[in-house]
Every structure is written in structure tokens, then in C-alpha cells.
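Colleague: Could you work out the structure for the sequence below:
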Amino acid sequence: MQTQMNNDAFPRENWSASVTDDQQPGVPVLTGIAVGLGALLWLGPFMGINSVLNPAKLSNIIGQNAEVNNFLALLGTLGAVTSTITTIIIGALSDLTRSRWGRRTPWIVAGSVLTAAVMIGLGMINSREQLGLFILLWCLLQTFINFVVAPLLAVIADRIAPRHRGLISSVYAAGFITGQYGGPVAGGLFLSDAHPELINVGYYAMACAMLLSGPLAAFIIKEKSSLGMPVRKMNKEIFIKYFIFPVRAARDFYLALFGKMLVAITITAFSVYQLFFLTSGMGLTSSSAGHYISLMGIATMVTALIFAPLSGPVSDKLRTRKKPVFLSAMLIAAGTLIPFFWPEPEAMIWYGVIAGIGSGIFFSVDQALNLEVLPSHENSAKDLGILNFANTGAQILGPVLGALLYGVMGNQYLPILPVLALIALGGGILVMMIRKVN
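Modeller: Here you go, the predicted structure:
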């Protein structure tokens, strides 16, 4: 993305990879709105497709049987692996981008357009003969959406002073949570037994929302040119710095990574096996279990949306990140234990309330903490991409761990909950071991 423009118009001494507290006394409201909307408009469409439209479409094509479950598992695994690899590469390329539109803008705009195009392509697949193409397009979607994810997160590191990162991370978390829980609701609007063709319309609607994500965020952010950034000639040192996992002064970075992963594993495993907690564990029918899962989801979303915007500013005010994150891990662990000690369906709703509070705190403050353990702000997108491995890794390890624990516990589901709670607490303990962040 480098151009031939005269660099004298963008003197290097005026370019910086980050902003100090003294340089930004006021709250950067517009940047906060941009990253919050950007998160909502990429995650909402993704979750609507991944959680609702893909299973519905594939059930229509393959049938509601074990084969479709195996195909969905294959998509999940390939998607997580693809996302883990590409988010690091794309983050590194974003860090190195010199353009008149800045380091992040070209990527988030291109990513929105390309991801929307792939979503339309997925919507056009309607036969078994096209399932190979479906897998290819899904991997492309996981690649192109990372054009948006890693650079958009890096905007907070680039443009937000440390004193405001808790607040802006809370705004990002609010958009993230709304997209995470609202996307499946939006996707569900396109399910109809009488009109199965509406599923395809759902893909096209999600593509339209995705198309807005990058351009809208970029328009609001108005990122400055990065042509003043020093030119990086690729050599061994630059390659190691921008494309390899950090090894110097990275102790706190990895404590944050694995602390985040352990908490995410608990959340993911509980989500994957929630139906079985209610059916095999509590004796409900699938229909009754679905009712309680909906109530639990609403409780989780509401409490998370209340506490996410509050937690970041409080963290900024108290000038602490580790303690709120540890508190969130304790709340998630406590919520996870409720159905074990009280094996009644209502316990799942209380899980939603308690774990929802914990999740709201965690999503906002942990993101601010991640920004403060980065080894270098010059390659923040790459390192944030590595930290995102905590989420993609949890998507793979959560279900696997749950299955292993199910076997160890004598083919019972509820006894795995105390182990999941201990895992979440372990994540909180790792975060408390971080040294350079309060």
C-alpha cells in the first residue's frame, strides 16, 4: 500500500504509533463510536450466519442428522484454524502499511467489501454438489473478516491514550456484546418453514450490514496518513519483529494471553453443553430446554450490556485493570457453579445473570489490559491478533475439554461444572501475576 508521494509532506518526526495522556486530555468520543459500531457490524452478521443461517441452510441441503453435525464441526475447526493463522499475518501487514489513508483504513474497508461478497456467495449455495465450495468460501470469510477485526482493535492502541482505554474498550465491548447476542436474533428472523428461501435473503441482509462495518468506522475515525512512518525493508530482524510471536519483554503478554484463554474456555464449554446440562443433567425435554436457554441468553446479554459500559470507566478511574478482570473471572466461575449445586432449570437463568455481569466486566476491562501488555505499539495489530488466539483457541479446546471431562466424570454433564469454574479462576490468577499493569 506504499505510494510514491513525496514523504516531505509527511515528515517522519510527526508520525507516532501511539498517543500519550498529555497529547489527549479529552475523551476521543468519535473514535469510541467508530470502533463500537465497527465491532457490532462485523460480529453481528458473522454470528447471525455462523449460529443460525449456516445450520439452517446445511440442514436443508444435507438433512437433520449426524452428517450435518459433522459438517458443522468441520466448518468450526477449519474456520478457527484459518482465523488463527490469518489474523496474525494480516495484523502484521497492517502494522507495516504506509498509505495516505493510514495503516488500518485500507484493510478494514477492503475487508468489509470482500467479506460481504463472500457472504453473498454462501447465500447462493443450495446443493450438495456445492458443499466443497461452501467450505472454501467459509475459509475465505474467516480470512477476509480478519482484515477488519485485527486492524479495528489496533485503532484503540494507535489512537487512544492509556487514560481513556478503559472507556473506549467498554464502548467496543458494548458493540461486541450486542453483535454476539443480537446477530443470532437477527438471523432467526429469516427462518421460516413455509418459506425456506428466506434463509438466502438472510445471508444477503447480513452482507449488507457487513458492508457498512469498515467504511462507516473509517469515515468516523478519519485516520491520519502513515506515509511518515519509517520505511521497513524486509530482513530477518523485521520479519521476526512483525511476523513471529514476541519473545523479548513478553512475560506479561503471555500471562494475559493464557489468562484470557482459560476464561474463554469456560464460557465456550458452558455454551456448547448448556443444552445437555438441561436435558441429561436436569431431565428436561429439548423444547423446554430451549425455553430456558433463551431466558438465560437474555439474562446474559442484558447484564453484560449494563456492566460492560460501566466497567471500563471505573477501571480508568481506579487506574487498575487486573483486579476487575480477576473479579470477572470469579463471577464467571461462581455462575458456572450454580447449576451444579442447584440442578434446577432456574439455575441457568441465574447463571446468565451472574456470569453475564462477569462477562460484561471481562470483555471491556480485559481488552484495555491487553492493550497495555503489548510488547510494542509499532506492531500492535499483529500482537493483538496473537491475543485473539485466546478466543479461537477456546472455540477448539472448549468442546474438546468438555467431551473429555464428560467421559472422566462417568458420562455425566453437571459434574464437569466445578472443573470449568476452576479453569476460569486459573485464568484470573494468571492475570493477577502480570507485573507492569496495576
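Colleague: drop to CA atoms for contacts and neighbour counts, all remaining ones
Modeller: Fine.
Colleague: got a list of what the spatially most central residue of the chain touches?
Modeller: Closest to where the C-alpha atoms of the chain average out (C-alpha atoms, centre = their mean) is residue 391, at 6.5 Å. The neighbours of residue 391, taking C-alpha atoms under 8 Å, 6 or more residues apart in numbering as the test, are 260, 261, 264.
Colleague: which residues touch stretch 400-412?
Modeller: 269, 273, 280, 281, 413, 415, 416.
Colleague: Pull out the buried residues from the residues you listed.
Modeller: 269, 273, 281, 413, 415, 416 (16 or more other C-alpha atoms under 10 Å).
Colleague: quick one: the second one from residue 416, how far?
Modeller: As defined by C-alpha to C-alpha, to the nearest Å, residue 273 lies at a distance of 10 Å from residue 416.
Colleague: what does residue 136 give?
Modeller: Taking C-alpha to C-alpha, one finds residue 136 at 35 Å from residue 416.
Colleague: cool, and residue 72?
Modeller: 24 Å.
Colleague: sorry, back to before: may I ask which two of the buried ones among the contacts of stretch 400-412 are separated the most?
Modeller: Farthest apart among the buried ones among the contacts of stretch 400-412 by C-alpha to C-alpha are 269 and 281. That separation is 15.2 Å.
Colleague: let's see this one next to it:
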Amino acid sequence: MTTPLSSTAETSLPPSGSPPAPVARKFVAAYVLGQLGLWTALLTPVTVSISLKISQIAPDTKTSSLSIVLSIGALLSMVATPIWGNLSDRTTSRFGRRRPWLAGGVLAGTVGLVIIALAQSVPLVVVGWSIAQMGFNASQAALNALLPDNVPEDHRGRVSGMVGFTSKVGTLIGTGLVALSGGAVESMLLLPAVFGLLMIGLLVAVLPDRPADPTRLAPFRIADIARSLWVNPFAHRDFGWAWAGRFLLYLGYAFFLTFQAYVITDHLGYKDSEAPDLVFYGTLAVTIGGLLTAVLGGRISDRLERRKIFVGVSAAVMGAGLLIIGLSTTYTHFLIGGTVVGLGMGTYLAVDMALVARVLPNPDNAAKDLGVFQIANSLPQSLAPLIAPIFLTIGGSDHNYPATFMAGAVFAVLGALATAPIRGVR
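Modeller: Next up is the predicted model:
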């Protein structure tokens, strides 16, 4: 028998370690909007704004400069996110253990984007993006933990279906704001950040939250900072395989996220001035494809009580979409590939987080463990720009995007195969 969604205004938080109480619709709505706002602020710069800023201040080295900026920022966020998660799990503030990190993180991230907007050199963009990544990922660490904190197991597929695809809708909103910015890169960076501030503020206002129980916390030592970055994949094999699957899939997807603007300009021959609108339409194609499968996939997964098959098949579909993009010779082909990527991404994001919540090593440290899992999202952002030149330079050029996206498709399929050894989830 499933637990019904509660219509009450507050979600009653159970004692640590107990199953979550019925989840309030008000919380779910605020949770979705909070994730939507954060992804809008975080992913819009990755998708288009930073690449255009770099093209503006360093046109002769834009590809290598973009790789450096994104790699350093992603590396710092990868290290910071599980640490923020561990500290969130231990936060005894009267405002709760999640609220301070949600609010403080999005404020710090916005400061980083202001620095980028004002920057006139690549090193200053690096500084701004590093601050932005670490700040926004502090909020993300707290957001990730809200699913196991507040949502019962038999509703996690449908809730994660609504929440999971907010990354694509957030990117769509962000690229829409970019298209409406009138070509001013400063507005392209700051308008999505303002939207993120508003949405996280709404979530903080209605979030059911409580401080960590000091009596349940072991003494904190400096060594615990290093332990924040690690979950033993041999002791927790299911978590390890889930991490590997997400990492491989996102490594392939990072090629698309990082280089789509340059595919449009360098490979398909459009002007830089046309890129914001064309990236927006490409993001719209991904979003429409994902919306067709996100919530439905999560509901079917809940009903069948199966996760692995949905995760594996959807990852393989994403690989097919990346292959289509890599082989595209027209913008129409690019849009078709983006739609296929979205069809796979919708179900994948709906079900994969529900799968991961089931195999967490320690539910009492959900933010910390999910912070480690978040590394599987952020590490590819660092690695993709570093390893992409291996494929970009095949054939003697520096923009062999077909080979690069074919490699991305292979990584996505390997991510699909990584779900097979998971035993604790059907």
C-alpha cells in the first residue's frame, strides 16, 4: 500500500533514521522550484554565458581558456560538495541543518557570477567561477539530501522525476533569459542568478527542517574533512556501481554541455551573434524530449518497483542522441539529436536519484553520501574539457566534433552497462 501525498502545509520530520512521513504537496512544489532556480543559476553559465564571456575577452584562445575555466571550477566544486554535505549533516543551527547551506550557498554563488560579469581577464573569470561553483554546490549538497530527508521510498520515483529534470528546464529558462538579455554578457550571467536567489528563498521559507541532534553526532575531527570525499566502493558495492554509471554518463553528456555553442559556430558555421538563440532552441529540444518521459518514467518505475532497467535503457538512449549530434551536418540534425538526448535524460534523472537514495551507505549522513555521489556529476565537467582535445584533434584539426561526440556516446553506453551489477535494487 502506497503512502498518499499529504495536503497539509508542513511535512512532519521523523526522528533521524526513521522513514520519512507523508510528503506535503507544498514542500514538493517548493522543492521543485528550488532545484529549478539553482540549476538555472549554475548551468546557464556553463551552457552559454561563460563561453561568450571568454570569446569576448580572449577570442584567440577561447577553446583552451574555456577548458581551463570550467575544469578548475568543476574540480573545486567536486571537492567542496561532499564537505558541505558532511557539514550540513552536522549543522545544529536553530535554523535547521539544510536552510543555512541553501541560503548561504546561493548568495556566494551569485557573488562569483558578479565577479565574472565584471572580469576583463581569464584569471579573474577563473576566480569568479570557482567561487560560484563552490557556492552553488553548497546549496546543491543540501538540496540533494531533501529527497531522502522528506520523501518516502514509494514516492521517490515520481518526486525525483519532477525534481530531476529541473536541470534541463532550468537550462531552458537560463538560455531564454540569455536570449532576452539584448546581447549584454553581464545580463546573461546575472539574470539567471537573480532567478536562482528567488526560488531558493521560496524553498527556505517553507522548508520543514530541523537541526542535527548533537547527541547523535560523533566528535568532529579535521580528518573528517578528508573522509567527506570518500565512500568505500568495495564495502558499498551498489553505491559504487551507481556512482560509476552516473560518472560515465555525465562524462559523455559533458561533451555536449561544454561544446554545444562551439558545435553550432565552428562545426555548423553559424555566427557567434546567432549562438544564444540557437543554444536556446537546442536546449528547448532537450527539454521537450525530457518532459515527455520524466514524470511518466518515474511513476511507472514506482508502480513496477523497478529502477535498474529504466536507468540502463535511458542512458543508452542518451548515447544514441549524442551520436546523432556528433554526426549532424545541419542544425536540424542537431535538434533531432538533442531531442533524443532529452528523451533518455528525462527518465534517467527521474529514476536514477531514486535508485541512489535506496543504496545510500548511511541515511543519517545523506547529504555527505550524496555529496560524494555529486562528484560523479562534477568530475566529468573537469575531465571532459581536459580529455576532449584527444578527440578534437583527430585528423589534424582542433574541432573534430564528430569524433568527440562519438566518444561521448560510448561513455554513455558504458554508464548504462554499469547499472547491471547493482543487487540491492531491482
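Colleague: picking that back up, can you list the contacts of stretch 400-412 of the first structure in JSON lines and add secondary structure and distance to residue 220 of the first structure?
Modeller: What follows is those, written out as JSON lines (DSSP: H, G, I helix; E, B strand; the rest coil; distance: C-alpha to C-alpha, whole Å):
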{"residue": "269", "secondary structure": "helix", "distance to residue 220 of the first structure": "37"}
{"residue": "273", "secondary structure": "helix", "distance to residue 220 of the first structure": "40"}
{"residue": "280", "secondary structure": "coil", "distance to residue 220 of the first structure": "49"}
{"residue": "281", "secondary structure": "coil", "distance to residue 220 of the first structure": "49"}
{"residue": "413", "secondary structure": "coil", "distance to residue 220 of the first structure": "47"}
{"residue": "415", "secondary structure": "helix", "distance to residue 220 of the first structure": "49"}
{"residue": "416", "secondary structure": "helix", "distance to residue 220 of the first structure": "46"}
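Colleague: Can you tell me which of those residues lies closest to residue 380 of the first structure?
Modeller: Among these, and counting by C-alpha to C-alpha, the member closest to residue 380 of the first structure is residue 269, at 29.2 Å.
Colleague: ok, residue 339 of the second structure - contacts?
Modeller: By C-alpha under 8 Å, 6+ apart, the neighbours of residue 339 of the second structure are 285, 286, 287, 288, 289, 290, 321.
Colleague: my bad, should have said residue 437 of the first structure
Modeller: 320, 321, 322, 369, 372, 373.
Colleague: Sort out which of those residues are in helices and list them.
Modeller: Secondary structure from DSSP state H places 322, 369, 372 of these in helices.
Colleague: Could you check how many residues crowd around the alignment partner in the second structure of the second one?
Modeller: Residue correspondence, TM-score structural alignment: residue 369 of the first structure in this structure matches residue 355 in the second structure. Counted with other C-alpha atoms under 10 Å, the burial measure for residue 355 of the second structure works out to 25 neighbours.
Colleague: mind listing what's buried in whichever helix in the first structure runs longest?
Modeller: If you go by DSSP H, the first structure has its longest helix at helix 286-318. For helix 286-318 of the first structure, the neighbour count (16+ other C-alpha under 10 Å) marks 289-290, 292-293, 295-305, 307-316 as buried.
Colleague: Next: stretch 309-316 of the second structure.
Modeller: Neighbour count says stretch 309-316 of the second structure has 310, 311, 312, 313, 314, 315, 316 buried, by 16+ other C-alpha under 10 Å.
Colleague: Now flag whichever of these is closest to residue 141 of the second structure.
Modeller: Nearest to residue 141 of the second structure among those, with distances taken as C-alpha to C-alpha, is residue 311, at 22.2 Å.
Colleague: Tell me the secondary structure at that closest one.
Modeller: Counting by DSSP: H, G, I helix; E, B strand; the rest coil, the backbone at residue 311 of the second structure sits in helix.
Colleague: Please say which position in the first structure it maps to.
Modeller: Using TM-score structural alignment, residue 311 of the second structure pairs with residue 325 in the first structure.
Colleague: And its match, how far from residue 435 of the first structure?
Modeller: 14 Å.
Colleague: State the number of residues packed around residue 106 of the second structure.
Modeller: 31.
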